[in-house]
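> The sequence and its predicted three-dimensional model are supplied below.
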Amino acid sequence: MSLDNATAMKLKLSVLVFLFTCVSLVAQQLQLSDDAKISVITIGPGESLNDAFGHNGFRIKDRALGIDLVYGYGEYDFDAPNFYLKFIQGKLDYLISRHPFQNFYYAYTRANRNIEEQVLRLSKEDKQALFNYLENNYKPENRRYLYDFFYDNCATRIRDVTQTATKSDIEFVTPKDVEQKTFRDLIHEHVGLNSWGSFGIDIALGAVIDKQASPQEYMFLPKYIHAFFETAKISTNESLVKSATTLYRKKESNTTTSIVLTPIVIMTLLALCILFVTYKDYKNNTRSKWLDVTLFTSTGLIGILILFLWFATDHSATALNYNVLWAFPLNILAIGQLTKPHAKTWFKKYLRFLIIMLVLLSSHWIIGVQVFALGLIPILIALLLRYIYLVKWFK
């Protein structure tokens, strides 16, 4: 059955009116009410290394519109092609996330992590601008960004978005109790010096993180976002934070970490094994080839990994890594000489070169060029004595 022209026109007009009404309603829903609140959420450290530094997010709450959302940066995109390769290379795009606050709160209370909220003193226009910015950032075409642990992460984005999206002049005042520290010092605040997390970080990250961090740069850590927002001022010279609340306090547990499995203990045991075998070789006038092959293979492979992180990735923190002074990549090429009864002249000189490298490492550590993992100390001593023994053996 066909419609006459007049009826068809009326139907088209009704559809247009309906669509216009829907668009208007959506637009109205995106306009925050006068009672809307925008706050910064700070999540305390968790148990795993991945969670050791905490997290930040924006909370947008508007009872009139029924909105209570948390926006955060730094979510993994597990659907990205070649996820693990890109992650290692530092080329992985991260995502902005958006979750209902109820789900967000449930997840972090279940994980027993502190949740703190700072409600921001923003004008209605600034609240709307910040909300619009986050909504636009959450669009599929805008969600991805290249993550950097120190300069563009879940914490720094909170600072940068607040300054970028609002018209108010925001000044971050350095808290009085903030001491001058390096990036590595700041990392060690969250991972203990004698932890495996610290051990791995101190081997993988180079001398670039041993420079003094400026107060602004402290805000790569979520706890310093909380601290700097607390003392921040807006253009009216009022405090940026209108009110602060602890939404959840972590429940303390009696769990203790066994000192037996810490890096210093394990590395000391390995070093004692190396020294014991070296002493037995000295007493028996022999050489345990298996030990030398093991040492040269392991240090060589670690050195290759360090060079890969230094030169073949986009990670800014893995540059200038002087751990190659003990984990020397060319050790791999020298393994063949260790299986022979008599070494060539170049290898004898190479052994002396390795000893010089260990001395250079010590000087780098003493003058502060780079701080190395504490757990390495017994291994470095054992390597030095083993190299000295090899020099005498092949003399």
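Thanks, I have it. Because the structure is predicted, anything quoted here is derived from the model rather than measured.
> Only C-alpha atoms from now on, for both contacts and neighbour counts.
Fine.
> Next, count neighbours for residue 7.
Using other CA atoms under 10 Å, residue 7 has 11 other residues around it.
> which stretch of helix or strand covers it?
Per DSSP states H and E, residue 7 falls inside helix 5-29.
> how far is the first helix or strand past that helix going along the chain from where the chain is centred?
Next along the chain after helix 5-29, taking DSSP H and E as the criterion, comes strand 37-43. Chain-centre distance of strand 37-43: 21 Å, with CA atoms, centre = their mean, to the nearest Å.
> What lies in contact with strand 37-43?
If you take CA atoms under 8 Å, 6 or more residues apart in numbering as the criterion, strand 37-43 is touched by 54-62, 108, 113-120, 122, 127, 158, 222-223, 225-226.
> Stretch 160-178 now?
By CA under 8 Å, 6+ apart, the surrounding residues in contact with stretch 160-178 are 126-127, 129-130, 133, 215-216, 227-229, 231-235, 240.
> ditto for stretch 358-373
Stretch 358-373 has contacts (CA under 8 Å, 6+ apart) with 193, 198-199, 202-203, 206-207, 210, 322-323, 325-326, 380, 384.
> List the buried residues in that stretch.
Across stretch 358-373, burial judged by 16 or more other CA atoms under 10 Å covers 358, 361, 362, 364, 369, 370, 371, 372, 373.
> Pull the number of nearby residues for residue 309.
23.
> measure it to residue 145 for me?
Plainly put, residue 309 is 21 Å away from residue 145 if you go by CA to CA, to the nearest Å.
> How about residue 120?
25 Å.
> Who has more neighbours out of the two?
Neighbour tally, residue 120 and residue 145, criterion other CA under 10 Å: the higher count belongs to residue 120, 20 against 16.
> Let me see the contact set for the closest residue to the more buried one other than its chain neighbours.
Spatial nearest neighbour of residue 120, chain neighbours left out: residue 241 (4.6 Å); criterion: CA to CA, 6 or more residues apart in numbering. By CA under 8 Å, 6+ apart, the contact set of residue 241 is 118, 119, 120, 121, 229, 230, 231, 232.
> Included below, for side-by-side comparison, is a second structure:
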Amino acid sequence: MCLSSVATAAPRIGVITMQPGEIFFERFGHNAIVVDDPSLPEPLSYNFGFFDLEEPGFLGNFIRGEMQYRLAVLPLADDLAYYRDVGRGVTIQWLDLGDARATALAQALAENARPENARYRYDYFTDNCSTRVRDALDGALDGALRRQLQGRSRGNTYRGDAVRLASPAPWMWLGFDLGLGPAADRPNSLWQDAFVPMRLADALRQVRTPDDRPLVATEAELLPHRLAPEPAETARPWWPWLLAGLAIAGALSWLGARNPRWPALFALPFWSVCAVAGGLMLFIWCCTAHRFGWSNQNLLLFNPLAVLLLPGAWRLMRGRDPGRLFGWMLATVAIGAVLALFLHWLPLLPQRNVHWIALLLPVHAGLLLALSPNRTGRHA
């Protein structure tokens, strides 16, 4: 009688949340669903975060926004071993789903983990390892998770969380901040916030089951966190960026009044960066599926047209006339930066790039003033 009872007992379902790591793709944390089935020798971890670097065309798929991830199932002890070795903390939330829902979820996960079903097209914000955990739980709860989280918001955005969590790696947060367009700046619901594993863990604590019981029955720490903590939420003031931009613009104007070679020496690498960064933004918009990088208004600040200014800057450094179209193109690039400010003021689809506008609009204006053909005595 006891053996029969154990054999038919429903599994326990838990969600494990791993704290951020030090490698760039570990900066955002991770999570997985644990199925503790009494009929199996040990708990299993259903982990949606596996990808294959050796997969043919992996790099090209990554660049185009067509990367494939898959669900893998492995013993929980094996899944935890890596996080123990690198010092990443892990907590578990045991869920009160009820026997029928827990059994149905375990069966659905096992079916999803079959080789023919395991792969999915990854999207960093809307279809990642954490949103897959969220969606699996929502299915087991007959949509109750989404209903309780969709209409509530803390004002977080995809850009805000991406930049915050990437902040320990300067190149990484710069990439997110410059490369994301206005679609990343809409306030998220708690449902959308769940693309971050730690946000999902916070949300689960507030959810109630369809039977009006707290979804999270108990929580426990499986591994202590020995690395730096998750970056805190901090406001980003724009005025230091404006002060820096005005200081650079003032210096350029002062130097240009004495010898245009000096502002041209600054302009050459600056316009090169604008051309390369703007070219990448344009490529993301026109040639990839990274839709959160589309319509990026930073294109007006890092204008790809700056590449046409490079020959003129080189001529100015050598004391020569910059060319007939230099003045017109110089004004066009500066007007683009003014247009970025105008678009920021519009309520239609604002992009949270005021700090970049505050820095770069004065710089473009300073270069226009310092290198204008009328000021340098040259003719466009």
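In hand now; what should we look at? Computed from a predicted structure; not experimentally measured.
> returning to that earlier point: in strands only, show me the contacts of strand 37-43 of the first structure.
Applying DSSP state E to these, the entries found in strands are 55-62, 115-120.
> Excluding sequence neighbours, find me the nearest residue to the residue most central in space within the first structure.
Centroid-nearest residue in the first structure: residue 149, 4.2 Å away (criterion: CA atoms, centre = their mean). Spatial nearest neighbour of residue 149 of the first structure, excluding adjacent residues (CA to CA, 6+ apart): residue 220 at 7.3 Å.
> Work out for me the element the aligned partner of that neighbour in the second structure sits within.
Taking TM-score structural alignment for the superposition, residue 220 of the first structure sits opposite residue 195 in the second structure. According to DSSP H and E, residue 195 of the second structure maps onto no helix or strand at all.
> does residue 195 of the second structure really touch residue 125, like I thought?
Yes. Between residue 195 of the second structure and residue 125 there is a contact at 5.8 Å, judged by CA atoms under 8 Å.
> Tell me which of these two has more neighbours.
Shown here are residue 195 of the second structure and residue 125; by other CA under 10 Å, residue 195 has more neighbours (26 against 19).
> Now for the more buried one: which residues touch it?
Residues counted as contacts of residue 195 of the second structure (CA under 8 Å, 6+ apart) are 124, 125, 126, 127, 128, 129, 130, 131.
> May I see those arranged in a markdown table, with distance to residue 249 of the second structure and secondary structure as well?
Converted to a markdown table, the contacts of residue 195 of the second structure look like this (distance: CA to CA, whole Å; DSSP: H, G, I helix; E, B strand; the rest coil):
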| residue | distance to residue 249 of the second structure | secondary structure |
| --- | --- | --- |
| 124 | 37 | coil |
| 125 | 37 | coil |
| 126 | 40 | coil |
| 127 | 43 | strand |
| 128 | 43 | coil |
| 129 | 45 | helix |
| 130 | 45 | helix |
| 131 | 45 | helix |
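> and which of the residues you listed is nearest residue 49 of the second structure?
residue 129 (5.0 Å; CA to CA).
> Verify the stated contact: residue 190 of the second structure with residue 203.
Yes. At 6.9 Å, residue 190 of the second structure counts as touching residue 203 under the criterion of CA under 8 Å.
> So the two - more neighbours on which side?
With neighbours defined as other CA under 10 Å, residue 190 of the second structure and residue 203 compare such that residue 190 has more, 22 against 17.
> ok, residue 274 of the second structure touching residue 303?
Yes. Counting by CA under 8 Å, residue 274 of the second structure touches residue 303, with 5.6 Å between them.
> which one of these two has more residues nearby?
residue 303 (26 against 21).
> what's near enough to touch the alignment partner in the first structure of the more buried one?
By TM-score structural alignment, residue 303 of the second structure lines up with residue 328 in the first structure. Shown in contact with residue 328 of the first structure (CA under 8 Å, 6+ apart): 299, 300, 302, 303, 304.
> Let me have those in TSV, extended by secondary structure.
TSV is the format used below for the contacts of residue 328 of the first structure (DSSP: H, G, I helix; E, B strand; the rest coil):
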residue	secondary structure
299	helix
300	helix
302	helix
303	helix
304	helix
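> Nearest to residue 49 of the first structure among those?
residue 302 (20.8 Å).
> That closest one pairs with which position in the second structure?
Checking TM-score structural alignment: residue 302 of the first structure goes with residue 277.
> helix or strand for the residue nearest to that match when sequence neighbours are not counted, which one?
Of all residues not flanking residue 277 of the second structure in the chain, residue 302 sits nearest, at 6.3 Å (CA to CA, 6+ apart). Using DSSP H and E, no element contains residue 302 of the second structure; it sits outside every helix and strand.
> What sits closest to residue 6 of the second structure if chain neighbours are left out?
residue 38 (6.5 Å).
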